[in-house]
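Chemist: here is my input, please return the structure:
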Amino acid sequence: MSKILQFLAALLCAAMLSSCAQKIDFKGTAIDDDSMGGNFSLTDHQGKPRKLDEFQGKVVALFFGYTHCPDVCPTTMLEYSSVMKQLGADGDKVQVLFVSVDPERDTPQILAGYVPHFDKRFIGLTGKPEQIEQVKKQYKVVAQKVPTPGGGYSVDHSAGSYLLDQKGKLRVFEAYGTPAANLAYDIRQLLR
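Modeler: Just a heads-up that it's a prediction; the model follows:
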């Protein structure tokens, strides 16, 4: 085979391979930052130690919030509940994880009364304050206590959620208020 034919054959193979590795078109913001994310260990709402990497094989929807949240958290959890219904049987290939940014109040018992209310498959996670701080850093989540009248507090926090693919790689940021149909679309892309 002449060098020109070898070159053309190699060029054709390269073109075919690049067409197979198409970029996924997400409705949310694609993340291509290997410095973000990663494995972590926290305690679930049944008191069981859980690691993020044990959910490999499923698409993970990761949301940071707290149970006393008056609006953002329940709204987001309701959106993911709607997503699970839209996905039908594929919902069993998805794991929604709610990570508390208020570990002082969000004990496993409190999470057990909150998180499964939205969908029995959802898992609430909490831990020691230093564990939560580490996970927040990994995912670039901001959360800060804000005193309220009467001596209580609320928590201002990042309001988006993340999608991780079936290999545990952080792939998509979903802004707060993303419609359930868009969330379901992006999850379906990751299930392909």
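
Chemist: rest of the way, CA atoms for contacts and neighbours
Modeler: Will do.

Chemist: which one's the longest helix in the chain?
Modeler: Taking DSSP state H as the criterion, the chain has its longest helix at helix 3-20.

Chemist: packing partners of the helix or strand just after that one?
Modeler: Next in sequence after helix 3-20, counting helices and strands by DSSP states H and E, comes strand 29-30. Applying 3 or more Cα pairs under 8 Å, 6 or more residues apart in numbering; DSSP states H and E, one finds that strand 29-30 makes contact with strand 170-174.

Chemist: work out the gap between the strand it packs on and the centre of the chain.
Modeler: 7 Å (Cα atoms, centre = their mean, to the nearest Å).

Chemist: show me what it is packed up against.
Modeler: Counting by 3+ Cα pairs under 8 Å, 6+ apart, strand 170-174 packs on strand 29-30, strand 161-164.

Chemist: tell me where the protein has strands.
Modeler: Ranges of strands in the chain, per DSSP state E, are 29-30, 41-44, 49-51, 59-65, 94-100, 123-126, 143-147, 153-157, 161-164, 170-174.

Chemist: relative to Phe122, how far out is Val115?
Modeler: Distance of Val115 to Phe122, computed by Cα to Cα, to the nearest Å: 6 Å.

Chemist: give the residues shared as contacts by the two.
Modeler: Phe98 (Cα atoms under 8 Å, 6 or more residues apart in numbering).

Chemist: now Ala89: how far from Val83?
Modeler: 12 Å.

Chemist: looking at those two, which is more packed in?
Modeler: Using other Cα atoms under 10 Å, the more surrounded residue of Ala89 and Val83 is Val83, with 21 against 10.

Chemist: any figure for the gap between the residue nearest the centre of the chain and Thr76?
Modeler: For the chain, the residue nearest the mean C-alpha position is Leu62 (2.4 Å; Cα atoms, centre = their mean). Separation of Leu62 from Thr76 (Cα to Cα): 11 Å.

Chemist: run this one through as well so I can compare:
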Amino acid sequence: MMRYILVGILALMVLAVGLLSFEWYRGQNQAVAFGAPFELVDDSGQPITEKAFQGRPTALFFGFTHCPDVCPTTLFEMEGWLDELGEEGEDLQAFFITVDPERDTPEVMKTYLGNFSDRVTGITGDPEKVAAMAKAFRIYSRKVELEDGDYTMDHTASVMLLDRNGDFFGTISYEENAETAVAKLRRLINEG
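Modeler: Model prediction:
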């Protein structure tokens, strides 16, 4: 009988050590930095920094104004999500960050975004600073030369969600179901 009690106690101790190890490991992975300080300009030519992503729930989309399909589709969907949220989404802010700052000046971005929404703010600036920001947010982008001498940009097509502290909250995939996207935004808005 005593032997079974000792085996039971030993099993509980092993389980407790395993759970503590798992929690420690999970905490270590959550400590990975996401984003970094930056100094760029918005689509009105005004300075903007990472502080703009704090204090309110935020949706970020990295793209470019010469994009033939992914960017206009995502911006159109984003406006639909904002409309669906209505007053509930008034605190949610949205940004479109260019991965093509050589062509996407503040004026170009302002005009382009005006075709989709008055609630999405464009961000652009020095190409090296834009590239550093994209890298800090783990965004893939690459210039692709075309046969006619022009170029396009390959880039991550997901919308990044940040909580009120500016920390990573989740993503909305390209062409994700609208109901699912709105549900994710509701969770983001209602978080803290």
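
Chemist: TM-score for this pair?
Modeler: Here the TM-score for the pair of chains, by TM-score structural alignment, normalised by the length of the first structure, is 0.79; 162 aligned residues with a Cα RMSD of 1.6 Å.

Chemist: against the second structure, where does the longest helix of the first structure fall?
Modeler: Per TM-score structural alignment, helix 3-20 of the first structure has no counterpart in the second structure.

Chemist: now do stretch 122-129 of the first structure
Modeler: So stretch 122-129 of the first structure sits over residues 120-127 in the second structure, by TM-score structural alignment.

Chemist: same thing with stretch 143-153 of the first structure?
Modeler: On the second structure, the counterpart of stretch 143-153 of the first structure by TM-score structural alignment is residues 141-151.

Chemist: which position in the second structure pairs with Thr76 of the first structure?
Modeler: Under TM-score structural alignment, Thr76 of the first structure pairs with Thr74 in the second structure.

Chemist: that match: neighbour count?
Modeler: Using other Cα under 10 Å: Thr74 of the second structure sits among 22 other residues.

Chemist: residue contacts, it?
Modeler: Applying Cα under 8 Å, 6+ apart to Thr74 of the second structure gives the contacts Tyr174, Glu175.

Chemist: looking for the alignment partner of Pro57 of the second structure in the first structure.
Modeler: By TM-score structural alignment, Pro57 of the second structure lines up with Val59.

Chemist: so its match versus Thr29 of the first structure, what's the distance?
Modeler: Remark: distance between Val59 of the first structure and Thr29 of the first structure (Cα to Cα) = 16 Å.

Chemist: before we move on, the earlier item: take the strands of the first structure and write them to TSV, including distance to Met16 of the first structure.
Modeler: Shown next, in TSV, are these (distance: least, Cα to Cα, whole Å):
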stretch	distance to Met16 of the first structure
strand 29-30	24
strand 41-44	41
strand 49-51	38
strand 59-65	28
strand 94-100	32
strand 123-126	42
strand 143-147	46
strand 153-157	45
strand 161-164	28
strand 170-174	25
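
Chemist: so which of these is the most packed in?
Modeler: strand 123-126 (a mean of 28; mean count of other Cα atoms under 10 Å).

Chemist: tell me what that strand is packed against?
Modeler: strand 41-44, strand 94-100, helix 108-112, helix 115-118.

Chemist: go through these and name the closest to Lys3 of the first structure.
Modeler: strand 94-100 (49.9 Å; Cα to Cα).

Chemist: nearest spatial neighbour of Tyr112 of the second structure, chain-adjacent residues omitted?
Modeler: Thr65 (6.6 Å; Cα to Cα, 6 or more residues apart in numbering).

Chemist: in contact with that neighbour, which residues?
Modeler: Thr65 of the second structure neighbours (Cα under 8 Å, 6+ apart): Cys71, Thr98, Asp104, Val108, Met109, Tyr112.

Chemist: change it to 7 Å
Modeler: Residues in contact with Thr65 of the second structure (Cα atoms under 7 Å, 6 or more residues apart in numbering) are Asp104, Met109, Tyr112.

Chemist: tell me which of those is nearest to Phe53 of the second structure?
Modeler: Met109 (19.1 Å).

Chemist: how long is stretch 32-50 of the second structure from one end to the other?
Modeler: 17 Å.

Chemist: measure how far that stretch is from the centre of its chain, please.
Modeler: 13 Å.

Chemist: got it, and stretch 114-129 of the first structure?
Modeler: Worked out by Cα atoms, centre = their mean, stretch 114-129 of the first structure lies 13 Å from the chain centre.
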